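1. the following block contains a protein sequence and its predicted model.
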Amino acid sequence: MARISYVELPVKRVGETRDFYAKAFGWAFTDFGPDYSATTGGDVDLGLDGSDDAITQLLPIVEVEDLEAALDSVVAAGGEVTVPIFAFPGGRRFHFRDPAGNVLGVFVNEPGHE
């Protein structure tokens, strides 16, 4: 079943933003290098992206079981792929723009994948 399970925020200072959310809400983060930190294990997790290629808006991310099938479905429904499938620690994902102009990501969880 596809569901939004992750939200990514673009940030300028990952450590400062991570520390804010940890203090404000008691959330625990895992750092994935100097430019990315995320909560793990929640119903909906939060990623903080401080990389140079972070998008400039909130990025909801849909979790699916079959990434290639989801890509085909998005394109068939009229979505525009903005970032093709790429790997990251823990899985693979792509980004798309819906007909209203919203950008979302779609990922498959593949533990141990880099």
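-> Nice, I can see it.
2. CA atoms for contacts and neighbours, from now on please.
-> Will do.
3. okay, buried residues for stretch 52-66 please.
-> Ala54, Leu59, Pro60, Ile61, Val62, Glu63, Val64 (16 or more other C-alpha atoms under 10 Å).
4. ranges for the strands of this protein?
-> 3-10, 30-31, 36-38, 45-49, 59-63, 80-88, 91-97, 103-109 (DSSP state E).
5. look up the closest residue to Tyr21, ignoring the ones flanking it.
-> Excluding its sequence neighbours, the residue lying closest to Tyr21 (C-alpha to C-alpha, 6 or more residues apart in numbering) is Trp27, at 6.3 Å.
6. putting a second one here so we can go through both:
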Amino acid sequence: MPNNQIDYIEFKAPDLNAIKTFYSRCFGWKFTDYGTGYTAFSESGVLGGFELSKEPILKSVLVVLYHKNLAEIQQKIMENCGQISVDIFTFPGGRRFHFIDPAGNELAVWSDK
């Protein structure tokens, strides 16, 4: 997988069953559940998922980039006026962190390494 490319888009939803029903009926998307708080979608043109959230949805989309070396890209982000908003954490399938770009947008970077 190439570095520095948009790889995944993540949304929030207060009801995963309702959101899965909506997108599967309207657009034919397929879903894979990862526990009770997350579902990934496919058949949409780009991979992505929905995270269960009971908080009001203010930032609705999280764009996720891929990089094989999280420490390297995290350092580069900080050196170029980006701020780390969520430190590196592990999830099923890999690790990731979130950052705020100089314009205030939050994105994430993940790695399967």
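-> Looks like it arrived, so ask away. Quick caveat: nothing in here was measured; it's all calculated off a predicted structure.
7. about what we covered before: got the strands of the first structure as TSV, with distance to Val74 of the first structure columns?
-> Shown next, in TSV, are the strands of the first structure (distance: least, C-alpha to C-alpha, whole Å):
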stretch	distance to Val74 of the first structure
strand 3-10	14
strand 30-31	30
strand 36-38	26
strand 45-49	23
strand 59-63	12
strand 80-88	8
strand 91-97	8
strand 103-109	10
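8. what residue of the first structure takes the place of Leu65 of the second structure?
-> Under the alignment (TM-score structural alignment), Leu65 of the second structure pairs with Val62 of the first structure.
9. my guess is that match contacts Ala2. True?
-> Yes - in this structure Val62 of the first structure lies within contact range of Ala2 using C-alpha atoms under 8 Å: 6.3 Å.
10. show me what the longest helix seen in the first structure is packed against.
-> In the first structure, taking DSSP state H as the definition, the longest helix is helix 14-25. Applying 3 or more C-alpha pairs under 8 Å, 6 or more residues apart in numbering; DSSP states H and E, one finds that helix 14-25 of the first structure contacts strand 36-38, strand 45-49.
11. in TSV: the ones you listed, plus mean neighbour count and distance to Gly91 of the first structure.
-> Putting those into TSV (neighbours: other C-alpha atoms under 10 Å; distance: least, C-alpha to C-alpha, whole Å) gives the following:
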stretch	mean neighbour count	distance to Gly91 of the first structure
strand 36-38	22	14
strand 45-49	22	14
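12. now do the longest helix of the first structure and strand 45-49, the angle between them.
-> Orientation check (axes from the mean of the first three to the mean of the last three C-alpha atoms, to 10 degrees): helix 14-25 of the first structure against strand 45-49 gives 150 degrees.
13. measure Lys20 of the second structure to Leu52 of the second structure for me?
-> Distance of Lys20 of the second structure to Leu52 of the second structure, computed by C-alpha to C-alpha, to the nearest Å: 12 Å.
14. quick one, which of those two is more surrounded?
-> Lys20 (21 against 16; other C-alpha atoms under 10 Å).
15. what does that one align to in the first structure?
-> Under the alignment defined by TM-score structural alignment, Lys20 of the second structure is paired with Arg18 of the first structure.
16. thank you, goodbye.
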